[in-house]
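Colleague: heads up, no residue letters with this:
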């Protein structure tokens, strides 16, 4: 199987009723600059390219950007709201207007800015349902690495000092190339991991 375009990604999501329900429920919250991101999209693409169906998710990352309320408790309330709509779903809600503090970065300007600072380019991708029920994809670093099954650090993480090991720890913990055998994982120096 091959995939090259954003529309091919949105098409496989459209054909998954569970994913569409997640996007619908999230859109109904009306949160500003709100997206469902990371593994929600990445795993769908990689499963598709490996000829697999959707598998259970560790979490459903909902991200939004609201400078008027950066209280972490608000995120927990939103998670409870989402659980009422889709029980047993592993919701994780984060307001990106506060996450720079958690990550030790300068304040983010938007959800897109925050996503661009995720550790891997293939994870720096999000989707949402707009007001007309159409799907929009957000990929600050493009989709090339995602559809080519390549894990590389985002420029933000590539520039981190040598002792900063968040990217390397994620590579070890996630084991992406074991779960998806066609995935190639590259170090911050561009070397292919075994």
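Modeller: Thanks, I have it. Keep in mind that this is a model prediction, so the values were computed, not measured. Residues are numbered from 1 along each chain as shown.
Colleague: For the rest of this, base every contact and every neighbour count on C-alpha atoms.
Modeller: OK.
Colleague: would you list every one of the helices in this structure?
Modeller: For the chain, helices defined by DSSP state H occupy the ranges 6-14, 17-28, 39-49, 72-85, 96-103, 111-115, 144-147, 155-158, 166-174, 176-179.
Colleague: any idea what sits nearest the residue positioned nearest the centre of the chain, other than its immediate chain neighbours?
Modeller: For the chain, the residue nearest the mean C-alpha position is residue 38 (1.2 Å; Cα atoms, centre = their mean). Closest residue to residue 38 apart from its sequence neighbours, by Cα to Cα, 6 or more residues apart in numbering: residue 123 at 4.6 Å.
Colleague: what's the distance between that neighbour and residue 131?
Modeller: Per Cα to Cα, to the nearest Å, residue 123 is found 25 Å from residue 131.
Colleague: Repeat that for residue 158.
Modeller: The gap separating residue 158 from residue 131 is 36 Å, by Cα to Cα.
Colleague: another structure for you, compare them:
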């Protein structure tokens, strides 16, 4: 049973694959870095569905916040470093200091601000290792929707109805109910 942030941290701590990804991402020493979204969400949903095998994820989203160097080529360079370190992981690196441009919205003020503005509350999760290698979990909208397997838009998407098309498109494209049938969705 997963009920608290500490429960999520414990299931990640026991997962050697996830811990290896966290140590690899930490080695980049990026400012305000997190591994977020499906990396955390899928693990929680797999555990809640009693899956013994990991559900494959499209990518491992490593985000950071650096206002000094926000060219896309730097993100690609960092992905190559991660790929060299751990080539069996599907790395994706994004500097949230520039992602507002891609998303056509106001600039983010931090990586956690960006996570808060992801499309779904259940996806608005991030983890990283602190200086003592303890797992830190951020959940700007809490963990209830993720652990209750509810998929709904974040307040940011609800406050900006023009963004709801993105949310609905993601629900169709991701087809999460085919993988995790216990999910419920707010359309």
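Modeller: Cool, got the structure. Predicted model, so just to flag it, every value in this text is computed and none were measured.
Colleague: TM-score, when you put one on top of the other?
Modeller: Here the TM-score for the pair of chains, by TM-score structural alignment, normalised by the length of structure 2, is 0.97; 186 aligned residues with a Cα RMSD of 1.1 Å.
Colleague: returning to what we had before: including mean neighbour count and distance to residue 137 of structure 1, could the helices of structure 1 go into JSON lines?
Modeller: Below are those laid out as JSON lines (neighbours: other Cα atoms under 10 Å; distance: least, Cα to Cα, whole Å):
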{"stretch": "helix 6-14", "mean neighbour count": "16", "distance to residue 137 of structure 1": "7"}
{"stretch": "helix 17-28", "mean neighbour count": "16", "distance to residue 137 of structure 1": "12"}
{"stretch": "helix 39-49", "mean neighbour count": "21", "distance to residue 137 of structure 1": "9"}
{"stretch": "helix 72-85", "mean neighbour count": "15", "distance to residue 137 of structure 1": "21"}
{"stretch": "helix 96-103", "mean neighbour count": "16", "distance to residue 137 of structure 1": "18"}
{"stretch": "helix 111-115", "mean neighbour count": "21", "distance to residue 137 of structure 1": "11"}
{"stretch": "helix 144-147", "mean neighbour count": "20", "distance to residue 137 of structure 1": "13"}
{"stretch": "helix 155-158", "mean neighbour count": "16", "distance to residue 137 of structure 1": "20"}
{"stretch": "helix 166-174", "mean neighbour count": "13", "distance to residue 137 of structure 1": "24"}
{"stretch": "helix 176-179", "mean neighbour count": "14", "distance to residue 137 of structure 1": "22"}
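Colleague: of those helices, which approaches residue 66 of structure 1 most closely?
Modeller: helix 96-103 (5.8 Å; Cα to Cα).
Colleague: Pull up the aligned stretch in structure 2 for that closest one.
Modeller: Under TM-score structural alignment, helix 96-103 of structure 1 corresponds to residues 96-103 of structure 2.
Colleague: Mind reading off the mean deviation between the matching stretch and structure 1?
Modeller: Compared with structure 1 after fitting, stretch 96-103 of structure 2 has a mean deviation of 0.4 Å; criterion: mean Cα distance after the TM-score superposition for structure 1.
Colleague: neighbouring contacts of that stretch?
Modeller: For stretch 96-103 of structure 2, the surrounding residues in contact (Cα atoms under 8 Å, 6 or more residues apart in numbering) are 63-67, 70-71, 106-111, 114.
Colleague: With stretch 61-71 of structure 1 instead?
Modeller: 26, 31-40, 91-98, 110-111.
Colleague: repeat that with 6 Å
Modeller: 32-37, 92-98, 111 (Cα atoms under 6 Å, 6 or more residues apart in numbering).
Colleague: Endpoints of that stretch, how far apart?
Modeller: Stretch 61-71 of structure 1: ends 18 Å apart by Cα to Cα.
Colleague: can you pull the buried residues of that stretch?
Modeller: Of the residues in stretch 61-71 of structure 1, 61-66, 70 count as buried by neighbour count, 16 or more other Cα atoms under 10 Å.
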